[in-house]
Every structure is written in C-alpha cells, then in structure tokens.
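Participant: coordinates for the following, if possible.
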Amino acid sequence: MKKIINSSKAPAPIGPYNHSVMVGDLLFISGQIPFNQQTETLVTTGIQDETKQVMQNLEYIIKEAGLTFEHVVKATIFIRNMDDFALINEIYGSYFSPETAPARECVQVEKLPRNVNIEISMILHK
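Facilitator: This is a model prediction of the structure:
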C-alpha cells in the first residue's frame, strides 16, 4: 500500500503528481525545481542558489516523511548545462557525508519544467 506525503513548505505540484510516495520502507520523491514556495518565485540568481533551493525543497519533503538526507539511497540530477556540474556538486555534496552518500546520476537535458536549470529527484530507505 502506498502513502502520499506532501509538504506545505515545498512548491505545490504543477501536475497530476504528489511530492512523494512511501511504499513499504521506500520513499520516492518527485523531481524538485528551484521554486521558493514562501516567496512564490523561481530562484534564478545562479546555479548555486538554484541548487540550494532545490535541496531545501527536498529537505522539506524528507522531513515531512520523518527522514533525513542520511536515508537517501539514490538521487537523479537533471541539468541544462554540464558546465555547471562542479558548482552543483559542491552544493549537493554539502548535504551528505562522503562515507554514506547515495548512488547518483547526473544527466544533461535540453529543457526542464518552467525552463529551470536543475531538477533533482530522490529515493530514500526508511
């Protein structure tokens, strides 16, 4: 049986999906973009600020589920420009301990929702 978990602090879904779905001990989090729910604006002040906002949105959802970044087992990062990889990695990496960091892939794509530069989804194990 699946349990839907949404956070009022994360941006509201813009389509027919939820922030996350818990199935057994696994939490599947939908891709998050750099939208600040509190100011109702997209963060567009550079890839580092955008990545911080995405990670903050993910953290809101993770906390709503009663978990932490230590529970992340897989992350998928979609970016518009692979030249931003080092800057993204710097911010993303600050949320994890190297010894327990999750599996991950980073894929360059042509376009993302709302023309953002980054989107990240995650899978966590309770």
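Participant: only C-alpha atoms from now on, for both contacts and neighbour counts.
Facilitator: OK.
Participant: so what's the residue nearest the centre of the chain up against?
Facilitator: Geometric centre of the chain, nearest residue: Ile120, 3.8 Å, by CA atoms, centre = their mean. For Ile120, the contacting residues are 30-33, 54, 75-78, by CA atoms under 8 Å, 6 or more residues apart in numbering.
Participant: this one as well, want them side by side:
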Amino acid sequence: MTTYTNDPTLPTPSFPGSHMVIDDRYVFISGLTVSDLSNGEAARGDVKEETHLVMRAIARMLEMENGSVADILRVDIHLTNLKTIHDLDSVYAEFFEPGRYPARTCTESPNICGGCHVEITVMATRQLPKEQ
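Facilitator: Take a look at the predicted model:
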C-alpha cells in the first residue's frame, strides 16, 4: 500500500506534493531546501549550513519511518553553484559510513525555490517495524 504523507514538524508544502511517499519497499522524500524547513522565511545560509540542516531533516524523516540515512539508496542534489560542491561534500559525507555512500546525481540549478543554495531529494529502502 502506498501512503502520501507530510512531516508534521514541517510546514505544509506550498506545492502540490507530499514530503514523503512510502510504499512497501521504499521511502521517497521530495526535494528539501531550508526554505521548506522554515516555511520560506529564514534559515538560509551558506552551502554547508543549508546541507547540514536539510540532511538532519532527512535523517529525522527516515527515523519517523523506522529507518536511517544508512537506508538511503539514491540522492539527487541541486546546487545553485556547482563550484560549491566541495563545501557540500564536506558536510554530506559526515552523514554516511565511509565507503557506503548512496548513488548520487549533483547538478547546477541556478534558481532553487526560496532562494536557497541546496536542494536534496532522497530514495531509501523502507525498514519495516520489527515484530514483537
């Protein structure tokens, strides 16, 4: 069964979509920016700050579904300036076990919603609750 859900700790999306779509095998998380986390108001910073905030939100959303960042299979990243990829990578790598990084695409997108520098989309394996 597929469910379409929004993270109750985040503002309701301003677009016609869901924060997460969950089926029997996967958790799909829509592209997140710091603008999505703060209802478009504040929290914009440099690439490192934005990456840290978005990755923490993704980790929390996966934990809501009994998972973790270790379950991430694929990541799509959009940067307003591809020259900042090393700044992004310095934070992004902290969230994963060395040598166990998800498949990834990183592109330059000069006009990310909310004037943010980073947008991250995730596909993760779904961890089913353990039977007791």
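Participant: the residue nearest to the centre of the first structure in helix, strand or coil?
Facilitator: Three-state call for Ile120 of the first structure (DSSP: H, G, I helix; E, B strand; the rest coil): strand.
Participant: tell me the spacing between it and Gly24 of the first structure.
Facilitator: Distance from Ile120 of the first structure to Gly24 of the first structure, counting by CA to CA, to the nearest Å: 22 Å.
Participant: now the helices for the second structure?
Facilitator: For the second structure, applying DSSP state H gives helices covering 34-37, 47-64, 85-92.
Participant: is it possible to export these to TSV including mean neighbour count and distance to Ser14 of the second structure?
Facilitator: Converted to TSV, the helices of the second structure look like this (neighbours: other CA atoms under 10 Å; distance: least, CA to CA, whole Å):
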stretch	mean neighbour count	distance to Ser14 of the second structure
helix 34-37	23	8
helix 47-64	19	17
helix 85-92	16	26
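Participant: would you list the ones you listed in CSV and tack on distance to Thr5 of the second structure?
Facilitator: CSV is the format used below for those (distance: least, CA to CA, whole Å):
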stretch, distance to Thr5 of the second structure
helix 34-37, 15
helix 47-64, 11
helix 85-92, 25
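Participant: nearest to Ser109 of the second structure, of these?
Facilitator: Closest approach to Ser109 of the second structure among the helices of the second structure (CA to CA): helix 85-92, 12.4 Å.
Participant: what is the orientation angle of that closest one with helix 47-64?
Facilitator: 40 degrees (axes from the mean of the first three to the mean of the last three CA atoms, to 10 degrees).
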